[in-house]
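Asker: here's a sequence, model it:
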Amino acid sequence: MRVVSLVPSLTEAVARTLPGVLAGATDWCTRPTDLDVPRIGGTKNPDVPAIVALRPDLVVANEEENRAPDLAALRAAGTEVLLTEVRTLPQAVTELDRVLRACGAPSRPRWLDEAEAAWTALAAPARRVRAVVPVWRRPWMVVGRDTFAGDLLARLGVDNVYADHAERYPRVPLGELDAVDKDVVVLPDEPYRFTAADGPEAFTAPSALVSGRHLTWYGPSLGRAPEVLGRALREPVRRGDG
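Answerer: A predicted model of the protein is given here:
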């Protein structure tokens, strides 16, 4: 079996479960750190001819991460594409199982069972907080409706202020983000690398600097995500702390 992955989360999941199956991955596929396969461009601009030249049995992709025209071009070239949709934790578990079985796994891997159990065992939050969740600046963009990150945060007691927005990743002026009623600003370190010196200074509310991998990836990182995110949410920083 030869698989090309166009999604960092799926790359990590396939590499951990089925070593040697991956025949190619994107430039953004940084896990596992020792992954040694041909790189075929970015998630939004993959090199379609290079992927076809690798002669994969399957390309795994995601409806949010990847562009429909690229996937259509791969299919037109005779390459099988498995397209996933992941907007909730249960969807992530189901889709990971589907992808791994399509890649040759005989059964659901133990790490996926453990990840699901870690979230199932999560205690009900003692209190809920309201948050805005920027994912980019210049321009400012935030997590809106129907997102995987929003679902994970809700399970941790964090209610996204923009969860009912018409767009999934709306652009919102900084003045509105700072003025809207909220308890905390959740700042992940990807896709934009928010740090203590770049992000919290823009807001009067305290900011929680969180691991973007544990908030937005839906591979093996899911197992530690409740612990990692929970700790970060309990340790917000305030403007000027950095």
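
Asker: going by C-alpha atoms from here, please, whenever you check contacts or count neighbours.
Answerer: Noted.

Asker: just give the closest residue to the spatially most central residue of the chain, not the sequence neighbours.
Answerer: By Cα atoms, centre = their mean, the mean C-alpha position of the chain lies nearest to Thr216, the distance being 2.4 Å. Computed as Cα to Cα, 6 or more residues apart in numbering, the closest residue to Thr216 that is not its neighbour in sequence is Ala149, at 5.4 Å.

Asker: distance of the one you found from Glu95?
Answerer: Here Ala149 is placed at a distance of 16 Å from Glu95 (Cα to Cα, to the nearest Å).

Asker: the two: which has the busier surroundings?
Answerer: Using other Cα atoms under 10 Å, the more surrounded residue of Ala149 and Glu95 is Ala149, with 23 against 18.

Asker: tell me how far the more buried one lies from Ala15.
Answerer: Applying Cα to Cα, the value for Ala149 to Ala15 is 23 Å.

Asker: and what of Leu83?
Answerer: Leu83 sits 18 Å away from Ala15, going by Cα to Cα.

Asker: and what of Leu152?
Answerer: From Leu152 to Ala15 the distance is 24 Å (Cα to Cα).

Asker: the more surrounded of those two?
Answerer: Neighbours were counted for Leu152 and for Ala15 using other Cα under 10 Å; Leu152 has more, 22 against 17.

Asker: to check against the first, give me the structure of this:
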Amino acid sequence: MKVVSLVPSITEALFDLGLTENEVVGRTKFCIHPEEKVKNVTVIGGTKNINIDKIKALQPDLILANKEENIKEQVEALMDEFKVIVTNVETIEDNYYLLKSLGKTFNKEEKAQLFNLKIYEVLHQAKITSPIKVAYLIWKNPYMTIGSDTFIHKILAEIGFENIFKDKTRYPEIQTEDLAEADIIMLSSEPFPFKEKHIEELKEFYPDKKIMIVDGEAFSWYGTHIAKCENYFKELLLEIDAYQNS
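Answerer: Presented below is the predicted three-dimensional model:
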């Protein structure tokens, strides 16, 4: 079966489940994992600007898209000619069924189940003892954060963080002064590539707060990715624990 994936985390999941470059024939430029495999796969544009002619030339049996990451009109145009599955992952349960479904589609049920079990294990181990109020920023100019109906929010909550913007939905714009309530401000490494200089900018407003860069993939990449974040979450929680006890 020839597959085109329009979703970076799903591309990673397909290879993790055991598909090869002969099966995954098309990907977006943001599909960067696993590096040694994706480099051999045809790039069909970005997640928001796919090249439909390139996809047609690949003649896939199946296209995997996502409600949030891809543009509805572009996906619908592909549906006229190809079988397209549109995924929508907002919760950990959604992710469980995504992997279950991919396992079934590609006859990799056992491997999918192993990843699901590992994800639950990783999240179960990554627990903080008492809730910590956090703000998780995904964009700058304007600052944007995450509401309660996002996958990132669910991962934060599962670990024990309290999102101070939980009364918001999707990805609201906020002002610097809206961060006052947070104990910790997390700056995600993606989609905006926050760096140390951005920590310094916020430190001018909030010199006493813990402001840190976090791995955006660990919090936002659904599919198999979280199964590989055990050490990352351990180190993150150790850093936060050290801050709280300092």
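
Asker: the residue nearest to the centre of the first structure -> the second structure?
Answerer: With TM-score structural alignment as the matching criterion, the partner of Thr216 of the first structure in the second structure is Ser220.

Asker: what residues in the second structure pair up with whichever helix or strand the residue nearest to Thr216 of the first structure is part of?
Answerer: Per DSSP states H and E: Ala149 of the first structure is located in helix 148-155. Alignment of helix 148-155 of the first structure against the second structure: residues 151-158, by TM-score structural alignment.

Asker: how much does that stretch stray from the first structure?
Answerer: Here stretch 151-158 of the second structure, set against the first structure after superposition, deviates by a mean of 0.7 Å using mean Cα distance after the TM-score superposition for the first structure.

Asker: now which residue in the first structure aligns to Pro142 of the second structure?
Answerer: Residue correspondence to the first structure (TM-score structural alignment): Pro142 of the second structure is matched to Pro139.

Asker: that match reaches Pro170, doesn't it?
Answerer: No. The criterion here is Cα atoms under 8 Å, and Pro139 of the first structure misses it with Pro170 at 10.2 Å.

Asker: neighbour count for these two, which is higher?
Answerer: A count of neighbours by other Cα under 10 Å puts Pro170 above the other of Pro139 of the first structure and Pro170, at 16 against 10.

Asker: need the counterpart of that one in the second structure.
Answerer: Using TM-score structural alignment, the partner of Pro170 of the first structure in the second structure is Pro172.

Asker: just checking, what residue in the second structure corresponds to Thr94 of the first structure?
Answerer: Aligned counterpart of Thr94 of the first structure in the second structure: Tyr97 (TM-score structural alignment).

Asker: and if you look at Ala53 of the first structure?
Answerer: Mapped onto the second structure by TM-score structural alignment, Ala53 of the first structure lines up with Ala57.

Asker: what packs against the strand or helix carrying its match?
Answerer: Using DSSP H and E, Ala57 of the second structure sits within helix 52-58. The contact analysis (3 or more Cα pairs under 8 Å, 6 or more residues apart in numbering; DSSP states H and E) places helix 52-58 of the second structure against strand 24-27.

Asker: now the strand it packs on on the first structure. Mean distance?
Answerer: Taking mean Cα distance after the TM-score superposition for the first structure, the mean distance separating strand 24-27 of the second structure from the aligned residues in the first structure is 0.4 Å.

Asker: what residues sit buried inside the helix or strand just after that strand?
Answerer: Once the chain leaves strand 24-27 of the second structure, the next helix or strand it forms, by DSSP H and E, is helix 35-38. By 16 or more other Cα atoms under 10 Å, the buried positions in helix 35-38 of the second structure come out as Val38.

Asker: burial check on Leu58 of the first structure, number of neighbours?
Answerer: Around Leu58 of the first structure there are 20 other residues, counting by other Cα under 10 Å.

Asker: how big's the offset between the helix or strand containing the match of Thr94 of the first structure and the first structure?
Answerer: Using DSSP H and E, Tyr97 of the second structure maps to helix 92-105. With mean Cα distance after the TM-score superposition for the first structure, helix 92-105 of the second structure departs from the first structure by a mean of 1.6 Å once superposed.

Asker: same for that helix, what does it pack against?
Answerer: Contacts defined by 3+ Cα pairs under 8 Å, 6+ apart place helix 92-105 of the second structure against helix 109-125, helix 151-159.

Asker: pick the most deeply packed of the ones you listed.
Answerer: Of these, the one with the most neighbours on average (mean count of other Cα atoms under 10 Å) is helix 151-159, at a mean of 20.
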